[in-house]
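In: pasted the sequence and its predicted model underneath.
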Amino acid sequence: MTDQPSQLNRRTLCKLVGACATAAVVAPRAMAERFTAPTPVDTGQVEAGAVKFPAWRGPQDTPSAPPPKPLPPEQRVGFAIVGLGRLALEEILPAFGKSLKAKPVALVSGSPDKLKTVASQYGIPPEACYSYENFDQIRDNPQVKVVYIVLPNAMHREYCERAAAAGKHVLTEKPMSVSSEDAQAMVQACQRAKVKLMVAYRIQYEPYNRRARELVQDKGLGRLVAYHGVNTQTVAEDGARQWRHKHAMAGGGSLVDIGLYCLNTARFITGEEPVEVYATTYSPPGDPRFADVEETVQFTLRFPSNTVANCLTSYGARDDKYQRLNLERASLDMPNAFLYQGQRLSVIDRDGDATRNAELTLQPKNQFAQELDHMAECVLSDRTPFTPGEEGVQDHRLMEAIYESARTGQPVRLKPVEGLDSFRGPPFEPA
């Protein structure tokens, strides 16, 4: 009797081993019968060096964007970032991580500690780190194809001219400089050196603002009657110490810093150049922040099509970056129009006996990465940038007319410019 349990256990064990062996043979067959080979809908195919997938959703759904097509690292265009302030560290350098055609290869700063720290973060070798004094040695760095100037406005001309003399293409932050005279000198310096010059008007590369331009210019919603742009933000109590509040360094106050977005975007969306401007300015008496530059500017632009642009910019009102477009058959509502991210676009029109407010949802793209990639593509394909130096010169001329109108209290008439996009390069195609 004592042997029976162990005999049963041996029998049970043998059955279990046999069952497992049978399952090991049957399982792959069953798996093969249950699952079929992947189809091209799942695997996609390679076309012109990129992976492409056929549509997998029905026509009622919004299609997904195609996979990105980044260039191999060794083929990307090298950029030197000149100036390591907030914009460079918070937006521009991180944007290289989303770029498809550009890479940071050099840094320029007047702060040795900051230069060393940032270089280590982005893998920039010590020999590609420059001070403002030895900046001209950048000519000997073949990795640098483009110099991106992110300095106070009054320094743009000097470093543009030095970069051009070193044989490097130039991407400069807006405003282009502190005067139309300086801006024109930058254009001429790059022309003499046969290098490209682009102004970093990020809004012209941003998807929601580009869609607004399309809706206006295809005339499907009728004539654009009015454009309204607001760009305001406040300044800390010790703001008078900032370079933006020194006229010699900035060239002006809220207009040249943030009001320029309203001015440039109104020109971009209409494609036209204004024939008349009228403006007023205000600065709180006794406020040291505005002893040298203006706090608030309100200006109106009249375009050849009789579209009117009403714009407000101020350092004295809480952060607001808003634009609204009034067309014959619809209104376009755009909160956050000038922010680095978070743009929105609603089309308000009639739907039978109701009013429809339809918000469009577009795939967001990093504005700085879009700029970097466009400049890189211009270098690779030898083309003129969509926002060349001439675009920046025109904005300076218009800002000078705005200040003149505010000074005299009278409208300033401008020489008409024929055609659309007269100061822009060939159309920009997003990557």
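Out: Cool, got the structure. Numbering: from 1, shown residues only.
In: hey, let's count contacts and neighbours off CA atoms from now on
Out: Noted.
In: taking the centroid of the chain, which residue is nearest it?
Out: What sits nearest the mean C-alpha location of the chain, by CA atoms, centre = their mean, is Gln367, with 2.3 Å.
In: name the residues that touch stretch 321-340?
Out: For stretch 321-340, contacts defined as CA atoms under 8 Å, 6 or more residues apart in numbering pick out 203, 208-209, 212, 216, 221-232, 261, 320, 342-350, 366-367.
In: buried stuff in that stretch?
Out: Residues of stretch 321-340 classed as buried: 321-327, 330-338 (neighbour count, 16 or more other CA atoms under 10 Å).
In: if I pick the residue nearest to the centre of the chain, what's in contact with it?
Out: Arg202, Ile203, Tyr205, Glu206, Tyr340, Gln341.
In: and these, which is closest to Leu100?
Out: Leu100 lies nearest to Tyr205 out of these, by CA to CA, at 14.9 Å.
In: does Gly259 touch Asn310 like I think?
Out: No: using CA atoms under 8 Å, Gly259 is not in contact with Asn310; the gap is 11.5 Å.
In: more neighbours: which of these two?
Out: Between Gly259 and Asn310, counted using other CA atoms under 10 Å, the more crowded position is Gly259 (26 against 22).
In: who are the contact partners of that one?
Out: Val230, Asn231, Thr232, Val297, Cys311, Leu312, Thr313, Ser314.
In: could you give me the ChimeraX syntax to select whichever of these are buried?
Out: Selecting only the buried entries of the contacts of Gly259 in ChimeraX, with 16+ other CA under 10 Å as the criterion:
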select :230,231,232,297,311,312,313,314
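In: once you drop chain neighbours, what's closest to Arg202?
Out: Using CA to CA, 6 or more residues apart in numbering and skipping the chain neighbours, the partner closest in space to Arg202 is Gln367 (5.6 Å).
In: assign a three-state SS to Gly229, would you?
Out: Under the three-state scheme (DSSP: H, G, I helix; E, B strand; the rest coil), Gly229 adopts strand.
In: quick one, what contacts it?
Out: Residues Cys262, Ala266, Ala309, Asn310, Cys311, Leu312, Lys321, Tyr322, Gln323, Arg324 are the ones in contact with Gly229 under the rule CA under 8 Å, 6+ apart.
In: pretty sure the first one sits in a strand.
Out: No: assessed with three-state DSSP, Cys262 is helix; it does not lie in a strand.
In: ok, now how distant is the nearest residue to it once chain neighbours are set aside from Lys219?
Out: Distance criterion CA to CA, 6+ apart; nearest residue to Cys262, sequence neighbours excluded, is Gly229 at 5.3 Å. Distance of Gly229 to Lys219, given as CA to CA, to the nearest Å: 21 Å.
In: take a look at this one as well, against the first:
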Amino acid sequence: MGSRRNFLEKLTISTISIPILYSPTKLFAASTAPYEGPILRVAIMGLGSYGTRVAKAMESCKRAKLVGLISGTPSKVVKWRAKYDIPEKNCYNYDNFDNIKDNPDIDAVYVITPNALHKEQTIRVAKAGKHVICEKPMGINAKEGQEMVDTCKAANVKLLVGYRMHYEPKTVEVIKMRKAGEFGKLKFFQGLSGFTIGDPTQWRLNKELSGGGAMMDIGIYSINGARYMLGEEPIWVTAQETKTDPIKFKEGVDETIQFQMGFPSGAVASCLSTYAMSHLDRFFLNGEKGFVEMRPSTGYGPIKGRTHKGELTQPHITHQTLQMDGMAQLIFEEVQPIVPVDGEEGVKDLKIIDAIYKAAKTGEKVSL
């Protein structure tokens, strides 16, 4: 299995072939010491609520800078240009953004649009020769995700997915503890991801734009969390869907899905993804030697958690700031986070989502 250092393992590099890991020392030092390295110049595509959050977080980045805008709403472009001092030549709409191929001032585009638009937009950005950061889920199914990966490879650009938790300090500390064997043989993971969704007309409840319902939006956190907390890939899934409001949650838009995953070691995961219940943001991991509980586990923070050894005390830093600085370092220096944030990682989650939907529909255990 970016955002999202007292949280990554330092690795002494002895040969050029060994991958570099993100250095926590260097990251925290970057907060106080002047940074003089390369800056990742980013255009944000999609100036909605999450795009706004990313842009604000990037104001604190040392290695990444917002330099361009892509939007279908001219009034938003005007407002953002004034706020972030974006030159007009770096602003595009959804019809003409292919022209970024001729703009040397933009290195990468962060695609933050409805799920069903990700594939086409990512492919267009890649063909324009720019690196792509795509918000999750990267597509509406694994087939789409793999097409995106293949296109970016052919274009010789990087495809990264907005896995901010892979850079979050408490999360990374837990992964380090697991890697060090501090929980012993792992037995069980529980992931609860959900909130009560509001406006019934929003794109998240439109299957043509979202590709599904709560699973695509919030359930993916428990899927990804199970994988990085257990350190394994699931080999089977089962799932059960519950729908109490078929008016709000139309055909193909899931309201609540309970799902289970089995892993090669014998560990199991029991998870809940819902748009109908609030206060659900909890991970729990149990092993023969210890445990970890994180609540909130994936919200914007601060993340809180405790293990059998006590409270997790790593500092809260805005997730998207860490993510964008981390991704800049990955693009320029091949410095990898403790859990990948590349397109292949995104495809793995989409394969599991495909299997969960199949299991919920058929009532059968689906092998992966």
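Out: Here it is on my side, so go on. Please read these numbers as outputs of a predicted model, since none were measured by experiment.
In: counterpart of the residue nearest to the centre of structure 1 in structure 2?
Out: Counting by TM-score structural alignment, Gln367 of structure 1 corresponds to His319 in structure 2.
In: check Pro126 of structure 1 too.
Out: Per TM-score structural alignment, Pro126 of structure 1 is aligned with Glu88.
In: tell me, how many residues neighbour its match?
Out: If we define neighbours as other CA under 10 Å, then Glu88 of structure 2 has 12 of them.
In: so what's it up against?
Out: Shown in contact with Glu88 of structure 2 (CA under 8 Å, 6+ apart): Arg81.
In: with Thr172 of structure 1 instead?
Out: Tyr148, Ile149, Val150, His156, Cys160, Leu197, Met198, Val199, Ala200.
In: helix, strand, or coil at the first one?
Out: Pointing back at Tyr148 of structure 1 there. strand.
In: just to revisit the earlier point, out of the contacts of Gln367 of structure 1, which are buried?
Out: For these, buried by 16+ other CA under 10 Å: Arg202, Ile203, Tyr205, Glu206.
In: which non-adjacent residue is nearest whichever residue in structure 1 pairs up with Phe263 of structure 2?
Out: Matched across to structure 1, Phe263 of structure 2 falls on Phe303, judged by TM-score structural alignment. Leaving aside its chain neighbours, Phe303 of structure 1 sits nearest to Pro274 (4.3 Å; criterion: CA to CA, 6+ apart).
In: which residue in structure 2 aligns with the one you found?
Out: Under the alignment by TM-score structural alignment, Pro274 of structure 1 pairs with Pro234 in structure 2.
In: got the contact list for that match?
Out: Residues in contact with Pro234 of structure 2 (CA under 8 Å, 6+ apart) are Arg227, Met261, Gly262, Phe263, Pro264, Leu368.
In: for the third one, give its distance to Glu233 of structure 2.
Out: This means Gly262 of structure 2. In terms of CA to CA, Gly262 of structure 2 sits 9 Å off from Glu233 of structure 2.
In: now the helices for the stretch 51-200 of structure 1?
Out: For the stretch 51-200 of structure 1, applying DSSP state H, counting those that start in this stretch gives helices covering 86-87, 93-95, 112-122, 156-165, 180-193.
In: which residues touch Gly346 of structure 2?
Out: For Gly346 of structure 2, the contact set (CA under 8 Å, 6+ apart) comprises Lys136, Pro137, Met138, Gly145, Val161.
In: counterpart of it over in structure 1?
Out: Matched by TM-score structural alignment, Gly346 of structure 2 corresponds to Gly392 in structure 1.
In: which element is its match on?
Out: helix 389-408 (DSSP states H and E).
In: ok, average deviation of that helix from structure 2?
Out: Compared with structure 2 after the fit, helix 389-408 of structure 1 shows a mean deviation of 0.8 Å (mean CA distance after the TM-score superposition for structure 1).
In: aligned counterpart of the residue nearest to Cys262 of structure 1 in structure 2, please.
Out: Matched to structure 2 by TM-score structural alignment, Gly229 of structure 1 sits across from Gly191.
In: tell me the spacing between that match and Ile220 of structure 2.
Out: Distance of Gly191 of structure 2 to Ile220 of structure 2, given as CA to CA: 10 Å.
In: over to Leu205 of structure 2?
Out: Following CA to CA, the distance that separates Leu205 of structure 2 from Ile220 of structure 2 is 16 Å.
In: out of these two, which sits in the busier spot?
Out: Leu205 (25 against 21).
In: counterpart of the more buried one in structure 1?
Out: Aligned counterpart of Leu205 of structure 2 in structure 1: His245 (TM-score structural alignment).
In: was I right about its match contacting Arg289?
Out: Yes: using CA under 8 Å, His245 of structure 1 is in contact with Arg289, at 6.4 Å.
In: most neighbours among the contacts of Pro234 of structure 2, which one is it?
Out: Neighbour-wise, these (other CA under 10 Å) top out at Met261, 26 neighbours.
In: what range in structure 2 matches the longest helix seen in structure 1?
Out: Of all the elements of type helix in structure 1, the one with the most residues (DSSP state H) is helix 4-34. Alignment note (TM-score structural alignment): helix 4-34 of structure 1 is unmatched in structure 2.
In: list the buried residues of that helix.
Out: Residues of helix 4-34 of structure 1 include none that count as buried (16+ other CA under 10 Å).
In: quick one: the helix or strand following it to chain centroid distance?
Out: Where DSSP H and E defines the elements, the next helix or strand beyond helix 4-34 of structure 1 is helix 40-43. Distance, stretch centre to chain centre, for helix 40-43 of structure 1: 33 Å (CA atoms, centre = their mean, to the nearest Å).
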